[in-house]
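# below is the sequence, then the predicted model.
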Amino acid sequence: MQTFATEAIDWPDSAPDLRRRVRALVAEHGESDPVRRANCWTKPDPSFSARLGAAGLLGMTWPSEYGGHERSQLERYIVIEELLAAGAPVGAHWIADRQSGPLLLRYGSEHEKRRWVPGMARGEVFACIGLSEPNSGSDLASVRTSARRVGDSWVINGQKVWTTGAHVAHLMIALIRSEEGSERQQGLSQFVIPMDAPGVTVKPIIDLTGAHEFNEVFFDDVRLPDTALLGTQGNGWSQATAELSLERSGPERYLSSMVLFLELVRHASRHPDPAVRDLIGRLTAETWTLRLMSASVAAKLARGEDPALEATIVKDLGNAFEQALPELVQAAVDVAPSGPEALGQVMGYLLQVSPSFSLRGGTREIIKGIIARGLGLR
């Protein structure tokens, strides 16, 4: 049976300088709204993304030929960790830097790579992911959006839903049924779709906090060139699941609520309480354990290994941690969610949005099934 093996991380010599650079950029940006600093990888700020790109902090592991900087996976991990811990508004470039850029570099035609990837590294081109569809729940294999071959083009029809960041994205990488009559995982392909292509319509989904993070995206006879096919026709399922491994492996899977933890520590420094002190100790131990597990995944990626199972375990445990945090704080501290104190504001916001944390990247039930298969239990 395969088990999760953590390891001592050999952080690169560049780590202290990278941390100083990121902290300086965040301080210069000066985000003061505590709610925007929570769950910050969903908060877009194109100007901040451009500043990161200009500083060489996006596309860090990518080839220089496509605008990347050929740094290590651990160096990239350090930058991400600092940005998330500070609550920096990284939502605009997040998906492009995390998974769309690497996917294009691995599977994309030369035309598509040169069209999109350098702009992603500059923090000027943003991406979204076209997976979920209406009436499908978490059953990704039930995709019905279709791609029909017409001459030397593809014509796309259908709909995607819960598409994060589609309203700011320049392109979508979508999983689409490219073989008529196929079912389930068979006959699926991935396509690169410009969001300004004729026939693409984006409609907002406003959540209960009033935020616009999700969208519906409609495709009405969207015509794409042959170069828009990503990878091999019919291989979309395996490509998409590999993409989800990238999505599940980062520190964002346990740091979405970290701003609340830091506000709790600040509150406790002014209002000492033994119960709160004990809670802080417990949360600190859990955070450090999750960090070691997450960084171990990054170390394996740096060695060229495929830690898909470990990434999925981190995703499941990390989501459980960050979902529980606002409820634990609410039970321990008498602070009003709508009051003037930052702790209450962040707690109130996360109490509303944290139920969604275990949906993104795969529901908890799906994730536990993947873990069970990886461990040989089913």
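Happy to help now that I have it.

# only C-alpha atoms for contact and neighbour calcs from this point on.
OK.

# now the helices for the protein?
15-29, 34-37, 46-54, 73-86, 94-95, 101-107, 110-121, 236-248, 252-255, 258-270, 274-302, 308-332, 342-353, 364-374 (DSSP state H).

# okay, the ones you listed in JSON lines with distance to residue 128 and mean neighbour count next?
Output for those, formatted as JSON lines (distance: least, CA to CA, whole Å; neighbours: other CA atoms under 10 Å):
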{"stretch": "helix 15-29", "distance to residue 128": "24", "mean neighbour count": "15"}
{"stretch": "helix 34-37", "distance to residue 128": "20", "mean neighbour count": "21"}
{"stretch": "helix 46-54", "distance to residue 128": "14", "mean neighbour count": "20"}
{"stretch": "helix 73-86", "distance to residue 128": "19", "mean neighbour count": "21"}
{"stretch": "helix 94-95", "distance to residue 128": "6", "mean neighbour count": "23"}
{"stretch": "helix 101-107", "distance to residue 128": "11", "mean neighbour count": "19"}
{"stretch": "helix 110-121", "distance to residue 128": "12", "mean neighbour count": "19"}
{"stretch": "helix 236-248", "distance to residue 128": "12", "mean neighbour count": "19"}
{"stretch": "helix 252-255", "distance to residue 128": "17", "mean neighbour count": "26"}
{"stretch": "helix 258-270", "distance to residue 128": "24", "mean neighbour count": "18"}
{"stretch": "helix 274-302", "distance to residue 128": "23", "mean neighbour count": "17"}
{"stretch": "helix 308-332", "distance to residue 128": "20", "mean neighbour count": "21"}
{"stretch": "helix 342-353", "distance to residue 128": "20", "mean neighbour count": "22"}
{"stretch": "helix 364-374", "distance to residue 128": "21", "mean neighbour count": "16"}
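
# try it against this one:
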Amino acid sequence: MNNLSFPRPLHSEIGERLRVEVREFLDDWHGDRHAAATFGGFDPEFSEALGQRGWIGMGFPKRYGGGGYGLMERFVVLEELLAARAPMFAHAVAERQSGPLLLRFGNERQREEIVPQIASGKCYFCIGLSEPNSGSDLASVRTRATKVDGGWLVNGAKIWTSSAHRTHYMILLCRTAPASEVRQAGLSQFLVDMSTPGITCRQIVNIAGDADFNEVHFQDVFLPDDALIGVAGEGWQQVTSELTFERSGPDRFMSHMGAVEEFVAVLKQQPSSEGARTVGRLVAHLSTLRRMSRSIATMITEEQEAGLHAALVKDLGNCFEQEIPETLRLVLQTEPEPDASLAYSAALANVILHAPSCSIRGGTKEVLRGIIAKSLGLR
């Protein structure tokens, strides 16, 4: 049975100095805060500005363009960017998980050519995992890469692929060997240039009116041999390692804090004991999740297995973010309107529309709780 204790997070004096620098940078930044009160703003100019300061890929080795910092320093910078609702989605996926994946499993060409571009804030990634008609059953991958002379030929489709229409690369999970009794066997990952002939992106508009998602089709897409990431057939182990980064960070419980911030601003003008209790409850939950998330950064730094702990943070973060709009509505009787002049009303409308997706992205609640149960020997 796994040990569920979270270690004491590393303290970083450098990180706390960085916190001040990031706040000063954000105060001087003349771009717009993302109106959605989440981290979903896509702003290449902002991403490049962060890259110039060494605030992307902070944990990457210096030889690959990294800043020479640790994961705790990265945590501090990310936390400040999320708190300020900074528009960082352009580089977020590449920096959070694609870069670390290439550093761990990629070949030297991939590391030398791609990772420094990520650190510069000029290279964006999407993740090709989910497929049409497969739900959350990731092991049922049907997109196939067939070995041919000099490379692989890919056919199939992916869905719910965030920003695929405006990213440079995809990390693609597909089947390279026939399915067997071990459903997770025979899967491999590839680095895919999104400008490759045969790739078609069809945008999907969600209930909030955003068109970030895509359905991506591959028709006889040729990938050279050196597009393979790691070892053929070991894609499942690689992707589960990658998901630890996706599930454990503060973006999994801070993306709706903009609405809480606007709620507090209104509450200052309309104080109440119920409002004070609500703020206290939310802050207590946030503080707990923050401590857990920082501890996972410590575990990764010490090369400990953190998949179970990441699933716990993601599941609790789902619940917390979905609780926020309903909790706030019980205190302030404000009509949520996406285009309202009142900042709180607009932020509330946005989180109401986006809250359902919290329990899907990065793994559904059912998948996460299955991981937890299996790790505890309960299934």
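That came through fine. This is a predicted model, so every value here is computed, not measured.

# need the TM-score from the superposition.
Once superposed, the chains reach a TM-score of 0.96 (TM-score structural alignment, normalised by the length of the first structure), with 376 aligned residues with a CA RMSD of 1.4 Å.

# and of the helices of the first structure, who's closest to residue 183 of the first structure?
helix 236-248 (11.6 Å; CA to CA).

# in the second structure, what range does that closest one match?
Aligned using TM-score structural alignment, helix 236-248 of the first structure spans residues 235-247 in the second structure.

# who touches stretch 188-197 of the first structure?
112, 166, 169-179, 222-224, 228-237, 239-240 (CA atoms under 8 Å, 6 or more residues apart in numbering).

# filter those to the buried ones?
112, 166, 169-179, 222-224, 228-231, 234-237, 239-240 (16 or more other CA atoms under 10 Å).

# now go through those residues and say which are in strands.
171, 172, 173, 174, 175, 176, 177, 222, 223, 224, 229, 230 (DSSP state E).

# and those residues as CSV, adding distance to residue 310 of the first structure?
Formatted as CSV, these follow (distance: CA to CA, whole Å):
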residue, distance to residue 310 of the first structure
171, 29
172, 27
173, 25
174, 25
175, 24
176, 28
177, 29
222, 38
223, 39
224, 37
229, 30
230, 26
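
# just flag the most distant two among those residues.
Every pair of these checked by CA to CA; the farthest is 171 and 177, at 18.5 Å.

# hmm, back to that, of the ones in strands among the buried ones among the contacts of stretch 188-197 of the first structure, closest to residue 365 of the first structure?
After measuring these against residue 365 of the first structure - CA to CA - the closest member comes out as residue 175, at 21.4 Å.

# so what corresponds to the closest one in the second structure?
Using TM-score structural alignment, residue 175 of the first structure pairs with residue 173 in the second structure.

# wait, that match touches residue 237, no?
No - in this structure, residue 173 of the second structure is not within contact of residue 237 by CA atoms under 8 Å, at 11.2 Å.

# residues in contact with both of those two, list them for me.
Common neighbours of residue 173 of the second structure and residue 237 (CA under 8 Å, 6+ apart) do not exist.

# so what's the match of residue 175 of the first structure up against?
Residue 173 of the second structure neighbours (CA under 8 Å, 6+ apart): 128, 129, 141, 143, 187, 188, 189, 190, 235, 239.

# swap in 10 Å and give it another go.
127-130, 138-139, 141-145, 158, 187-191, 229, 235-236, 238-239 (CA atoms under 10 Å, 6 or more residues apart in numbering).

# residue 376 of the first structure: which of the ones in strands among the buried ones among the contacts of stretch 188-197 of the first structure is nearest?
Closest to residue 376 of the first structure out of those is residue 175 (28.0 Å), distances taken as CA to CA.

# which one is that closest one nearest to, not counting chain neighbours?
Excluding the flanking residues, the one nearest residue 175 of the first structure by CA to CA, 6 or more residues apart in numbering is residue 190, at 4.6 Å.

# what's the match for that neighbour in the second structure?
So, by TM-score structural alignment, residue 190 of the first structure is matched to residue 189.

# ok, its match to residue 208 of the second structure distance?
In this view, residue 189 of the second structure and residue 208 of the second structure are 32 Å apart by CA to CA, to the nearest Å.

# hang on, residue 85 of the first structure packs against residue 258?
Yes - counting by CA atoms under 10 Å, residue 85 of the first structure touches residue 258, with 6.3 Å between them.

# next, show the common contact partners of those two.
With CA under 10 Å, 6+ apart, residue 85 of the first structure and residue 258 have common neighbours 37, 38, 40, 252.

# any idea how far the third one is from residue 329 of the first structure?
Pointing back at residue 40 of the first structure there. 19 Å.

# ok, residue 189 and residue 208 of the second structure, which is more surrounded?
residue 189 (29 against 14; other CA atoms under 10 Å).

# grab the nearest non-local neighbour of the corresponding residue of the first structure for residue 153 of the second structure.
Matched by TM-score structural alignment, residue 153 of the second structure corresponds to residue 155 in the first structure. Nearest residue to residue 155 of the first structure, sequence neighbours excluded (CA to CA, 6+ apart): residue 223, at 4.5 Å.

# what number of residues lie near residue 70 of the first structure?
13.

# what sits against it?
Residue 70 of the first structure touches 59, 60, 61, 62, 63, 64, counting by CA under 10 Å, 6+ apart.

# export those to a markdown table and tack on neighbour count?
Putting those into a markdown table (neighbours: other CA atoms under 10 Å) gives the following:
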| residue | neighbour count |
| --- | --- |
| 59 | 29 |
| 60 | 22 |
| 61 | 19 |
| 62 | 22 |
| 63 | 14 |
| 64 | 14 |
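
# ok, the residues you listed in the second structure: which stay?
Contacts conserved in the second structure for these, counting by both residues aligned by TM-score structural alignment, their matches' CA atoms under 10 Å: 59, 60, 61, 62, 63, 64.

# who's in contact with the counterpart of the first one in the second structure?
Using TM-score structural alignment, the equivalent of residue 59 of the first structure in the second structure is residue 57. Contacts of residue 57 of the second structure were listed using CA under 10 Å, 6+ apart, and they are 51, 64-71, 74, 91-92, 94-96, 99-100, 115-121.
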